[in-house]
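[1] Build me a model from this:
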Amino acid sequence: MPVSIVLASYPPRGWARLVTRISRINKDIRGVPGFVEGRVFGTGNLRPPIGGAPVFRRWALFTVFESDEALKEFEQSHSMEMFTDRAREVWRASLRPTRVGRGTWRGWRPEVDPIPHDDAEPVLSMTYSRVRTRYVPSFLMNNKRVVDEQTDDDGLIAQLGIADDFTATSTLSIWRSQADLVDFAYRKSPAHKAVIKPSLTKWQTQNFSARFRMVESSGTWDGRDPAAAARLAAEELRRPGTHHS
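    Have a look, this model is predicted:
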């Protein structure tokens, strides 16, 4: 089942115009043949002291379709045109789910690609959660520790916060390899280990996580294609004499 992520960055007037169109885009995409699920997401910088701050100039469109043909038709649709209109930078990636850690996103639980995700292969990770209001300060403070550790990890290529409504606290991250992601999440990160149990049992009302293979990508995100950067980094790591950091 094909999945698409589109990141678009706008000048001030461009993103202000997009905000007035979000409800219409979210409604119109549901009428596209082959549509399964999808939403416009706001994005955030995960590095400020509080652990997250909105980035109004950048927005994301995450969609799921029944077939590659349906996705290609959507890419030429008026809904996509409305989303990317006036954008000064656009990055697109076609994805295939390779692992679902837990939960669902708006009722959608991906069908996993039958081709296993190789440990040396680049990966895009998505987490999606809704945090109980009383625990938002604790979640943000502890999540900031995780982000700080991620930022220092050689395997991390790109990351940003995403939210499809005001109660969601979610992330997208791209890693040099699945091995890097697993190593960080389950072995190297004390902060991640400390935050994961209360997140799942106490702080959150909903939690979804999945890994995706990046099949195709085009355009740029902050001046580069992070999927291409991840592939290059993975290739360098596989060269003789190169050791995993």
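[2] From now on I want contacts and neighbour counts done on CA atoms only, so please keep to that.
    OK.
[3] Show me which strand runs longest in this structure.
    Using DSSP state E to assign secondary structure, the strand with the most residues in the chain is strand 204-219.
[4] Centre of the chain to that strand, how far?
    Computed by CA atoms, centre = their mean, to the nearest Å, the separation of strand 204-219 from the middle of its chain amounts to 5 Å.
[5] Go through it and flag the buried ones.
    For strand 204-219, the buried set under the neighbour-count rule, 16 or more other CA atoms under 10 Å, comprises 204, 206-214, 217-219.
[6] what are the ranges of the strands in the chain?
    Under the criterion DSSP E, strands of the chain are mapped to 3-9, 35-45, 53-65, 89-102, 123-131, 156-163, 170-175, 204-219.
[7] want to put them side by side, so please do this one too:
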Amino acid sequence: MSIFSYHLVKTSALSGLKAMVTPPTRDRVPGLIHAECMTGMVLGSPVFSFSRMLIGQLVLFAQWEDEASLDHFLANDSVGKIFANGWHVRLVLARQWGSFTKFDIPKDIAEIDLSDSPVVAVTVARMKLLEVPRFIRWGRPVEKLVRDHPGVLLSLASIRLPRTVSTFSIWRSQKEMTDMVRGHSDVPRPKRHLNAMQERNRKDFHFEFTTLRFKVIAEFGEWKGKRYLTWD
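    All right, here's what the predicted structure looks like:
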């Protein structure tokens, strides 16, 4: 059974450049199905700011044939060793909306009970460049909604120029996440996400877009001096 992983690491400019210039690919890394290598962003930050694109913060979102392939990558690959110094979670796919051609998503996803565990949500999109200003206008309020939501344990965004954007969030519960999506959260301006999705349906911002929901099976390392999940 394939698994996904999401990695965060702070690194030097040289190591960051190496990872971005020669990202892991399935032709080079045994057992890798697909990976998106990006730089981190702070959700909701001003468009023109140093926090909008964090050069020294690398993000890797990847799908693997199995955990052994991921372990081999972290232990033996030159880029993998960079990410081995950071934090990551291993994930099992629970649901998908939309599509993204390079990931291998089965048509019939096995049902997973998410009622009593934290939930991870990942979005990945390829932007239409002419739609970027409109996307920022509608997207930044949603970023702030997710960033400040009381049900979120960790949230961030990432980018790979010129057109790949992604978001990542860990939620305390599936209900808190779905309430946010539907505009039912007890927060200021709760319908920001719902309104942005309606605008996207009216006129799409993207060539490709998918939202993926996961169950976390393991957490490794620390991010900003802490772990976000507790395991027996």
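[8] elements contacting the longest strand of the first structure?
    Using 3 or more CA pairs under 8 Å, 6 or more residues apart in numbering; DSSP states H and E as the contact criterion, the neighbours of strand 204-219 of the first structure among helices and strands are strand 89-102, strand 123-131, helix 226-238.
[9] can you redo these as JSON lines with mean neighbour count and distance to Ala8 of the first structure?
    Conversion of these to JSON lines gives the following (neighbours: other CA atoms under 10 Å; distance: least, CA to CA, whole Å):
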{"stretch": "strand 89-102", "mean neighbour count": "19", "distance to Ala8 of the first structure": "4"}
{"stretch": "strand 123-131", "mean neighbour count": "22", "distance to Ala8 of the first structure": "18"}
{"stretch": "helix 226-238", "mean neighbour count": "18", "distance to Ala8 of the first structure": "14"}
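[10] how about the ones you listed in TSV, adding distance to Ala70 of the first structure?
    What follows is these, written out as TSV (distance: least, CA to CA, whole Å):
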stretch	distance to Ala70 of the first structure
strand 89-102	13
strand 123-131	22
helix 226-238	23
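[11] that older thread, which residues in the second structure does the longest strand of the first structure align to?
    Equivalent residues of strand 204-219 of the first structure are located at 206-221 in the second structure, counting by TM-score structural alignment.
[12] And the contacts of that stretch?
    Contacting residues not belonging to stretch 206-221 of the second structure are listed as 85-100, 112, 114, 117-128, 131, 227, 229, 231 [CA atoms under 8 Å, 6 or more residues apart in numbering].
[13] Same question for stretch 43-51 of the second structure.
    Residues outside stretch 43-51 of the second structure that contact it (CA under 8 Å, 6+ apart) are 41-42, 52, 140-144, 147, 155-157.
[14] mind redoing it with 10 Å?
    Around stretch 43-51 of the second structure, the neighbours that count as contacts under CA atoms under 10 Å, 6 or more residues apart in numbering are 40-42, 52-53, 136-137, 139-148, 155-158, 167-168.
[15] same deal with stretch 187-196 of the first structure?
    The contact list for stretch 187-196 of the first structure (CA under 10 Å, 6+ apart) reads 138-139, 141-150, 153, 180-186, 203.
[16] The equivalent of Ala68 of the second structure over in the first structure: what's it in contact with?
    Using TM-score structural alignment as the criterion, Ala68 of the second structure maps onto Glu69 of the first structure. Taking CA under 10 Å, 6+ apart as the criterion, Glu69 of the first structure is in contact with 2, 33-34, 75.
[17] In the second structure, spot the helix with the most residues.
    Using DSSP state H to define each element, the second structure has its longest helix at helix 132-148.
[18] equivalent range in the first structure for it?
    Correspondence between helix 132-148 of the second structure and the first structure is established over residues 136-152, with TM-score structural alignment as the criterion.
[19] Make sure Asp116 of the second structure is actually in contact with Trp171.
    No. If you go by CA atoms under 10 Å, Asp116 of the second structure and Trp171 don't touch, sitting 11.5 Å apart.
[20] ok, now how distant is the nearest residue to Thr211 of the second structure once chain neighbours are set aside from His7 of the second structure?
    Once its chain neighbours are removed from consideration, Thr211 of the second structure has its nearest residue in Thr123; the separation is 4.4 Å (CA to CA, 6 or more residues apart in numbering). In this structure, Thr123 of the second structure and His7 of the second structure are separated by 15 Å, where distance is defined by CA to CA, to the nearest Å.
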